[in-house]
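S.K.: Please find the sequence and the predicted model below.
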Amino acid sequence: MFRRLRRVRFNPNIRTLVSENNIHTQDLIYPLFVTYGENIKNTIESMPDVFQLSLDNILRECETLEALGINAIMLFGIPRIKDSIGSEALSEEGIIPQAVRSIKSKFPHLLICVDLCFCEYTDHGHCGILNPKLQSVDNDLTLEILNQQALILAQSGADLIAPSGMMDGMIESLREVLDSKGFSHIPLMSYSTKFASGYYGPFRDIAQSTPAFGDRRSYQQNPANRREAILESLEDEKQGADILMVKPALAYLDIVRDIRERTLLPLAVYNVSGEYAMLKFAQKAGIIDYERVLLETMVSFKRAGADIVITYHAKEIANLLRRIL
């Protein structure tokens, strides 16, 4: 007798009962972009429904997120001044330390993740200090300023630090400094396998972080390389990362699965701006069943092995799950 697999699909309650992967609001981290000023809500054409927000509007957004059951945010800053070393990121009065302190004072139970990088803060748009001879980022000099930035963010009250620059040795360096300064309890969620991807375009619009010259291929991961991608994450695990990450998500689900099968650490994916924009513009064009495709995409991340999803869709997903459940 052949096996009748359809039996467990016929009744919708049984389908739910045997569902292997599900998306929940507690799996989600919502990115927010903080800028100076008051009552600022700048629209970005390439990122529908995502805004540059002044701190007063960030606080209003956090209130909405808590009401939706979204418990985690990731902060990105839009500085006033950019220079060759991203010095505003090294100031206790920079936009992100200010935002962390304000959010913590009003929403103490909200998990605040902070992106740790310099691309938004440098006038050249690269992720650290440039080596003029190489016309690329000086890895070890950049580690020194990453350590300074991490300490400021930890002192400001950040709950989780997410280094994204793909510098060699950054996790070990950050862990040593944080531990030595009394922040051994702060976890590091490393952008451990971050590809030099074309999917980042809308993010660079909203974060104002497009490189002034060249690209980031000398430090971000080659999209063609599977073995190297696995090695990058396993090396960060060895150095002390608490959570690993694959970025982008949708085009790299094979890498998510590869890493999942080799680590017991929590694994995040970043559902990046280009992936978000494609779905939003497909929705606008009326060519997909948007809500169905959105949930299908989220479940694909979980099925591949992700525990955490960083996504601009978080509010939509929370509202959708409320209707479904």
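M.R.: Nice, thanks for sending it over.
S.K.: Could you use CA atoms for every contact and neighbour count after this?
M.R.: OK.
S.K.: buried stuff in the helix or strand containing residue 230?
M.R.: Assessed by DSSP states H and E, residue 230 sits inside helix 226-239. Judged by neighbour count (16 or more other CA atoms under 10 Å), helix 226-239 contains these buried residues: 229, 230, 232, 233, 234, 235, 236, 237, 239.
S.K.: My guess is the first one contacts residue 193. True?
M.R.: Yes. At 5.7 Å, residue 229 and residue 193 qualify as touching, with contact defined as CA atoms under 8 Å.
S.K.: Now do the helices in this protein.
M.R.: Using DSSP state H, the helices of the chain run over 7-10, 12-17, 55-68, 95-106, 139-156, 170-180, 201-207, 226-239, 253-260, 273-285, 290-304, 314-324.
S.K.: got the contact list for the second one?
M.R.: When contacts are defined by CA atoms under 8 Å, 6 or more residues apart in numbering, helix 12-17 is touched by residues 8, 9.
S.K.: I'd like the buried residues of helix 226-239 laid out as TSV, including distance to residue 174.
M.R.: Shown next, in TSV, are these (distance: CA to CA, whole Å):
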residue	distance to residue 174
229	21
230	21
232	16
233	16
234	17
235	14
236	11
237	13
239	10
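S.K.: Looking at those residues, which one is closest to residue 136?
M.R.: Checking the buried residues of helix 226-239 against residue 136 by CA to CA gives residue 232 as the nearest, at 19.5 Å.
S.K.: Residue 193 is in contact with that closest one, correct?
M.R.: Yes. With contact defined as CA under 8 Å, residue 232 counts as touching residue 193 (5.8 Å).
S.K.: Distance check, residue 137 against residue 131.
M.R.: Residue 137 is 6 Å from residue 131, where distance means CA to CA, to the nearest Å.
S.K.: Mind checking which of those two has more residues around it?
M.R.: residue 137 (20 against 12; other CA atoms under 10 Å).
S.K.: Skip the chain neighbours and tell me the closest residue to the more buried one.
M.R.: residue 130 (4.4 Å; CA to CA, 6 or more residues apart in numbering).
S.K.: Any idea how many residues pack against that neighbour?
M.R.: 19.
S.K.: do the same with the one 10 residues further on
M.R.: The number of residues packed near residue 140 is 16, by other CA under 10 Å.
S.K.: And residue 12, by the same measure?
M.R.: Neighbouring residues of residue 12 were enumerated by other CA under 10 Å; the total is 9.
S.K.: Kindly report the same for residue 293.
M.R.: Residue 293 is flanked by 13 other residues according to other CA under 10 Å.
S.K.: How about the one 4 residues further on?
M.R.: Neighbour count of residue 297, defined by other CA under 10 Å: 17.
S.K.: try residue 321
M.R.: For residue 321, using other CA under 10 Å, the count is 14.
S.K.: ok, now which ones touch the closest residue to residue 30 other than its chain neighbours?
M.R.: Closest residue to residue 30 apart from its sequence neighbours, by CA to CA, 6+ apart: residue 73 at 4.6 Å. By CA under 8 Å, 6+ apart, the residues touching residue 73 are 29, 30, 31, 32, 110, 111, 112, 113.
S.K.: next, the one to line up against it:
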Amino acid sequence: MHFSGDDLGRVRVATRPDPLWETTLSLHRLQRGDGDLRVRKWRGAVRSRLPKAAGPLLTLVPPSGYFPDFLTPSGEDLDEQLDLLCGTERRALRRDLSMLARSRRPTPWARDLGDANPAALGALTRAVRSYHRAAIEPAWNDVLACFDRQRARQAGILLADGVEGLLRGLSPAMRWKAPVLEVDYPVPHELHLDGRGLLLIPSYFCWRTGVTLVENDHVPVLVHPIEEHVPETVHPDHGPALSALLGHTRAAVLETIEGGGRTSDVARRAGISMSSASQHATVLREAGLVLSTREGNTVRHHLTQLGSALLRKKS
């Protein structure tokens, strides 16, 4: 990926997980059997409930390698993305399916799809929705929690080290050599951003290295793995001094907030109730250790500088 000075000023991180990128990349994990422990547990559960209606989608997403660009229109809302998918132009359908045909023989249904046949497009959107309901929705809270932690970590890097620090820290499979970002990729591919900037999309189901579109017609994207998935329950490693100061549970809550997250995330990670998590977060906020901001009906928590310094001195 070739950057100009303008591109560096237009790098941004997605505000929420992308439903269709998570959907398509999860199909790689489902078919290949790779991923971390959490994804392996997810795969075992999904295989027993995979709906037959998802069949057309599986014909478009092989276990590895290329899948059509049109499967991942930009957006953060599944309904809006499916509307865009259903309205894909015939030219784009044919272009992407022709590329897929280099590695996978097209089915009669795929040929109908390439002609923008309304029935074929309808079957595709039903397949995506059916698979998403069975495979992605049950894991979505976990996806959100991991995404929030990653985004908070990237925000900290951006504040401390700037955009180039952010690009250097994406993944061991990516190397920033200004003005170029090298990404381990299965095929040679060069992308000149040409002043359009870059949208970084942290992904729960992305594995090992980054993924982009073949045809980046608008703002180019780089989907990259969330490097650290949050454990279901935090097992605190705070020292006796921190525990004596705050109490065992409140010290655990402070640790769970380190990566950022909603009150529900804090409660789940610390293994306590929502009301208890809210009460502890309030006390920590009044003590100047935590910053809380409201987003709609939810409250998101982050550590202040004082909170971070206290955790660093916990032993």
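M.R.: It's in. Not measured: the values here are computed from a predicted model.
S.K.: Report the TM-score for the pair.
M.R.: The TM-score (TM-score structural alignment, normalised by the length of the second structure) is 0.23; 123 aligned residues with a CA RMSD of 6.8 Å.
S.K.: any idea which of the contacts of residue 73 of the first structure is the one closest to residue 100 of the first structure?
M.R.: Taking the contacts of residue 73 of the first structure together and measuring to residue 100 of the first structure by CA to CA, the closest member is residue 112, at 7.2 Å.
S.K.: could you measure that closest one against residue 42 of the first structure, distance?
M.R.: 22 Å.
S.K.: out of those two, which sits in the busier spot?
M.R.: residue 112 (24 against 13).
S.K.: on that earlier part again, my read is that the residue nearest to residue 137 of the first structure contacts residue 136, right?
M.R.: Yes. In this structure, residue 130 of the first structure is within contact of residue 136 by CA under 8 Å, at 5.5 Å.
S.K.: How about the contacts made by the closest residue in space to residue 143 of the first structure that isn't next to it in sequence?
M.R.: Among residues not flanking residue 143 of the first structure along the chain, residue 170 sits closest, at 6.1 Å (CA to CA, 6+ apart). Applying CA under 8 Å, 6+ apart, we find residue 170 of the first structure in contact with 143, 146, 163.
S.K.: Name the nearest residue to the last one, sequence neighbours excluded.
M.R.: Closest residue to residue 163 of the first structure in three dimensions, ignoring its sequence neighbours and counting by CA to CA, 6+ apart: residue 116, at 4.4 Å.
S.K.: So the one you found versus residue 257 of the first structure, what's the distance?
M.R.: Separation of residue 116 of the first structure from residue 257 of the first structure (CA to CA): 25 Å.
S.K.: Who has more neighbours out of the two?
M.R.: Neighbour totals were compared for residue 116 of the first structure and residue 257, and residue 116 leads with 22 against 17 (other CA under 10 Å).
S.K.: Surely that one and residue 150 touch.
M.R.: Yes. Between residue 116 of the first structure and residue 150 there is a contact at 6.9 Å, judged by CA under 8 Å.
S.K.: Name the residues contacting each of these two.
M.R.: Common neighbours of residue 116 of the first structure and residue 150 (criterion: CA under 8 Å, 6+ apart): residue 161.
S.K.: mind checking how far residue 172 of the first structure is from residue 34 of the first structure?
M.R.: 29 Å.
S.K.: Which of these two has more residues huddled nearby?
M.R.: Applying other CA under 10 Å to residue 172 of the first structure and residue 34 shows that residue 34 carries more neighbours, namely 26 against 17.
S.K.: List the contacts of the more buried one.
M.R.: Taking CA under 8 Å, 6+ apart as the definition, contacts of residue 34 of the first structure comprise 52, 53, 54, 55, 58, 75, 76, 77, 78, 95, 96, 99.
S.K.: OK, contacts around the first one?
M.R.: What that stands for is residue 52 of the first structure. Contacts of residue 52 of the first structure by CA under 8 Å, 6+ apart are 32, 33, 34, 35, 40, 41, 42, 43, 44, 206.
S.K.: any chance of those residues in JSON lines, plus distance to residue 304 of the first structure?
M.R.: Putting the contacts of residue 52 of the first structure into JSON lines (distance: CA to CA, whole Å) gives the following:
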{"residue": "32", "distance to residue 304 of the first structure": "26"}
{"residue": "33", "distance to residue 304 of the first structure": "28"}
{"residue": "34", "distance to residue 304 of the first structure": "32"}
{"residue": "35", "distance to residue 304 of the first structure": "35"}
{"residue": "40", "distance to residue 304 of the first structure": "38"}
{"residue": "41", "distance to residue 304 of the first structure": "35"}
{"residue": "42", "distance to residue 304 of the first structure": "35"}
{"residue": "43", "distance to residue 304 of the first structure": "33"}
{"residue": "44", "distance to residue 304 of the first structure": "31"}
{"residue": "206", "distance to residue 304 of the first structure": "29"}
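S.K.: just checking, what packs against the host helix or strand of residue 275 of the second structure?
M.R.: Here residue 275 of the second structure sits within helix 274-286, counting by DSSP H and E. Packed against helix 274-286 of the second structure, as judged by 3 or more CA pairs under 8 Å, 6 or more residues apart in numbering; DSSP states H and E, are the following elements: helix 248-256, helix 263-270, strand 290-295.
S.K.: Turn those into CSV, including distance to residue 40 of the second structure and mean neighbour count.
M.R.: Formatted as CSV, these follow (distance: least, CA to CA, whole Å; neighbours: other CA atoms under 10 Å):
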stretch, distance to residue 40 of the second structure, mean neighbour count
helix 248-256, 24, 22
helix 263-270, 20, 23
strand 290-295, 32, 15
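S.K.: looking at those, which is closest to residue 84 of the second structure?
M.R.: The minimum distance between residue 84 of the second structure and those falls on strand 290-295, with 26.9 Å, by CA to CA.
S.K.: The closest one to helix 248-256, inter-axis angle?
M.R.: 70 degrees (axes from the mean of the first three to the mean of the last three CA atoms, to 10 degrees).
S.K.: Contacts for strand 290-295 of the second structure next, please.
M.R.: Contact with strand 290-295 of the second structure is made by 281, 284, 285, 299, 300, 301, 302, 303, 304, 307, as judged by CA under 8 Å, 6+ apart.
S.K.: The second structure: strands as residue ranges?
M.R.: In the second structure, the strands defined using DSSP state E lie at 11-13, 174-177, 180-183, 198-203, 221-225, 261-262, 290-295, 298-303.
S.K.: which helices and strands does the second one pack with?
M.R.: It refers to strand 174-177 of the second structure. Here strand 174-177 of the second structure touches helix 140-168, strand 180-183, going by 3+ CA pairs under 8 Å, 6+ apart.
S.K.: And the fifth one, by the same measure?
M.R.: Strand 221-225 of the second structure sits against strand 198-203, with contacts defined as 3+ CA pairs under 8 Å, 6+ apart.
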